[in-house]
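Enquirer: Build me a model from this:
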Amino acid sequence: MDEQETRQLLCELAASLFARGFSVGSAGNISVRLPDGYLMTPTNSSLGRLDPKRLSKLDADFRHVDGDKPSKEVFMHRAFYQARTDAGAVVHLHSTQATAVSCLPDVDPSQPIPPLTPYFVMRVGRRMPVVPYYRPGDPAMEPAIHAAARDARAVLLANHGPVVSGKTLTDAVYAAEELEEAAKLFLMVRAHAPRLLTAAQVDDLLATFG
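Expert: This next block holds a predicted model:
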């Protein structure tokens, strides 16, 4: 896709997330990698009412060069892009179920949502660590996210919400959606000692689907 098509797709996918309750108000932000930089949702914007022409454009060094002022959480996206060469897009949401899991004190911080379904493993991967709490917009969060993202396609920010990467914009959005459904399922069954996918089954999924 060219840049104009990418702008349109970003707004369409963001509006779909908003309409289905994955974000509320001005919560959440999305970015996508371009050949010459990045597109990002503007600060204080609603994912349900984005204008393709007003999306923030950043250069390859994450400097704002066009459009409205970018989200204050540019550093969160930069951490993923610099940690993962395969990241073509990054989605940060405050989706209810995943955020609920990020608030639980008794989950495994290296894998708070266990491998319950193949679709979670296929979309999100083997690991999804919890990054310790930082206040929203605190740039001190960047090195912690960068360290976690080096071997994980998604992280949970403690008491804040998920950050998910994908090879393409559509991949990242689908992964964020699958993560929310996995979190919902986990909260439903966690008290009942659910059957998990085995390590061999997880390996098979990753070998087959990447």
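
Enquirer: Every contact and neighbour count from this point should use C-alpha atoms.
Expert: Fine.

Enquirer: those helices in this structure, which residues are they?
Expert: For the chain, the helices defined by DSSP state H occupy 3-19, 74-83, 96-102, 118-124, 141-149, 169-189, 199-209.

Enquirer: OK, contacts around the nearest residue to Glu181 once chain neighbours are set aside?
Expert: Once flanking residues are discounted, Glu181 sits nearest to Gln97: 7.7 Å by Cα to Cα, 6 or more residues apart in numbering. Contacts here follow Cα atoms under 8 Å, 6 or more residues apart in numbering; on that basis Gln97 touches Glu180, Glu181, Ala183, Lys184, Leu187.

Enquirer: isn't Leu10 right up against Asp171?
Expert: No. Applying Cα atoms under 8 Å, one finds Leu10 not in contact with Asp171, separated by 11.9 Å.

Enquirer: So the most centrally placed residue in the chain versus Asp66, what's the distance?
Expert: Nearest to the mean C-alpha position of the chain, by Cα atoms, centre = their mean, lies Val164 at 2.1 Å. The spacing between Val164 and Asp66, counted by Cα to Cα, to the nearest Å, is 25 Å.

Enquirer: before we move on, back to that, compare Leu10 and Asp171 and say which is more crowded by neighbours.
Expert: Taking neighbours as other Cα atoms under 10 Å, Leu10 and Asp171 compare with Leu10 leading, 27 against 20.

Enquirer: Now show me the structure for the sequence below, then we'll compare the two:
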Amino acid sequence: MSEEARLREEICLLAKSMFDRGLTGGSTGNISARTPDGGLLVSPTGTSFGRLDPSRLSRFDADGRQIGGDKPTKEMPLHTAFYDTRSTAGAVVHLHSCHSVAWSLMPEVDEDNFLPPLTPYAIMKLGKVKLLPFFMPGDPAMGDAVRGLAGKRSAVMLANHGPVVAGKDVEAACNAIEELEDTARLAILMRGHQARRLSDDQVRALVTKFDVEWDT
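Expert: This is a model prediction of the structure:
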């Protein structure tokens, strides 16, 4: 099996795993990954994460021209914005995960640091997550908003919509976006309680020890 064929299978396998566990439903969510030749594989528009076909993934060459597969997701501007601004991005995942969307609706959320410091893992895997305003689905302005961050964030939360995460590869991106959802769920569970968050000193120690990108 070629490296690209393995990548196609991995994309579909991980997408189905997220679908089966309720992290995104129906035909929501989209996923992409860099191919060995510098192109992209992208989930097609209107498809379910539970039923992606490896042979029908949208295929782009290194110059951004579609050369195979079905029509890509309408959220392509989000994906290309991350690839164009983050040289380390090897994959991008966007979900409509319930708890992260719910947390984006809360009035106390910090727009510059979306997730509260409840556990070390979101800090280690995501750094600071930027909460972006609401955009109409498919609006190219979402990509413009990501570009405006100049590559300083690996993850954003689209208000009333869902998270978008870039990682070094498909597995890393999926693991990180699941950590984002888990932390948002914890935030919802702890809302109204006097939860003991990580201190600023503990956060700084994590950032230093694990060499976390921490945009200040």
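
Enquirer: Any idea what the TM-score is?
Expert: Laid over one another, the chains give 0.94 as their TM-score (TM-score structural alignment, normalised by the length of the first structure), with 209 aligned residues with a Cα RMSD of 1.4 Å.

Enquirer: hmm, back to that, please convert the contacts of Gln97 of the first structure to TSV, extending it with distance to Pro112 of the first structure.
Expert: Converted to TSV, the contacts of Gln97 of the first structure look like this (distance: Cα to Cα, whole Å):
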residue	distance to Pro112 of the first structure
Glu180	13
Glu181	14
Ala183	9
Lys184	12
Leu187	11
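
Enquirer: ok, for the equivalent of Val101 of the first structure over in the second structure, nearest residue in space, not its chain neighbours?
Expert: Correspondence of Val101 of the first structure to the second structure, assessed by TM-score structural alignment: Trp103. Among residues not flanking Trp103 of the second structure along the chain, Ala184 sits closest, at 6.0 Å (Cα to Cα, 6+ apart).

Enquirer: so what's that neighbour up against?
Expert: Residues near Ala184 of the second structure by Cα under 8 Å, 6+ apart: His99, Ser100, Trp103, Leu115.

Enquirer: mind running it again at 10 Å?
Expert: By Cα atoms under 10 Å, 6 or more residues apart in numbering, the residues touching Ala184 of the second structure are 97-104, 114-116, 118, 122, 178, 190.

Enquirer: Asp108 of the first structure contacts Val131, correct?
Expert: No. Taking Cα atoms under 10 Å as the definition, Asp108 of the first structure is not a contact partner of Val131, at 11.7 Å.

Enquirer: So between those two, which is more surrounded?
Expert: Ranked by neighbour count (other Cα under 10 Å), Asp108 of the first structure and Val131 place Val131 first, with 24 against 12.

Enquirer: Next one: the nearest residue to the residue nearest to the centre of the first structure once chain neighbours are set aside relative to Ala79 of the first structure, how far apart?
Expert: Of all residues not flanking Val164 of the first structure in the chain, Ala154 sits nearest, at 4.2 Å (Cα to Cα, 6+ apart). From Ala154 of the first structure across to Ala79 of the first structure, the span is 12 Å (Cα to Cα).

Enquirer: Give the burial count for Gln66 of the second structure, as a bare number.
Expert: Using other Cα under 10 Å, Gln66 of the second structure has 17 other residues around it.

Enquirer: That one maps to what in the first structure?
Expert: Alignment note: Gln66 of the second structure maps to His64 in the first structure; criterion TM-score structural alignment.

Enquirer: To which residue of the first structure is Arg86 of the second structure aligned?
Expert: Checking TM-score structural alignment: Arg86 of the second structure goes with Arg84.

Enquirer: Quick check: that match vs Gly137 of the first structure, distance?
Expert: From Arg84 of the first structure over to Gly137 of the first structure the distance is 21 Å, taken as Cα to Cα.

Enquirer: Name the residue in those two with the higher neighbour count.
Expert: More crowded of Arg84 of the first structure and Gly137, by other Cα under 10 Å: Arg84, with 19 against 14.

Enquirer: wait, what's in contact with the more buried one?
Expert: Residues in contact with Arg84 of the first structure (Cα under 10 Å, 6+ apart) are Arg78, His146, Ala149, Arg150, Asp151, Ala152, Arg153, Ser165, Gly166, Lys167.

Enquirer: For PyMOL, write the selection for the buried entries among those residues.
Expert: Applying 16 or more other Cα atoms under 10 Å to the contacts of Arg84 of the first structure, the buried members can be selected in PyMOL as follows:
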select buried, resi 78+146+149+150+152+153+165+166+167
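
Enquirer: ok, the contacts of Arg84 of the first structure vs Met1 of the first structure, which is closest?
Expert: Distance to Met1 of the first structure across the contacts of Arg84 of the first structure (Cα to Cα) is lowest for Lys167, with 13.8 Å.
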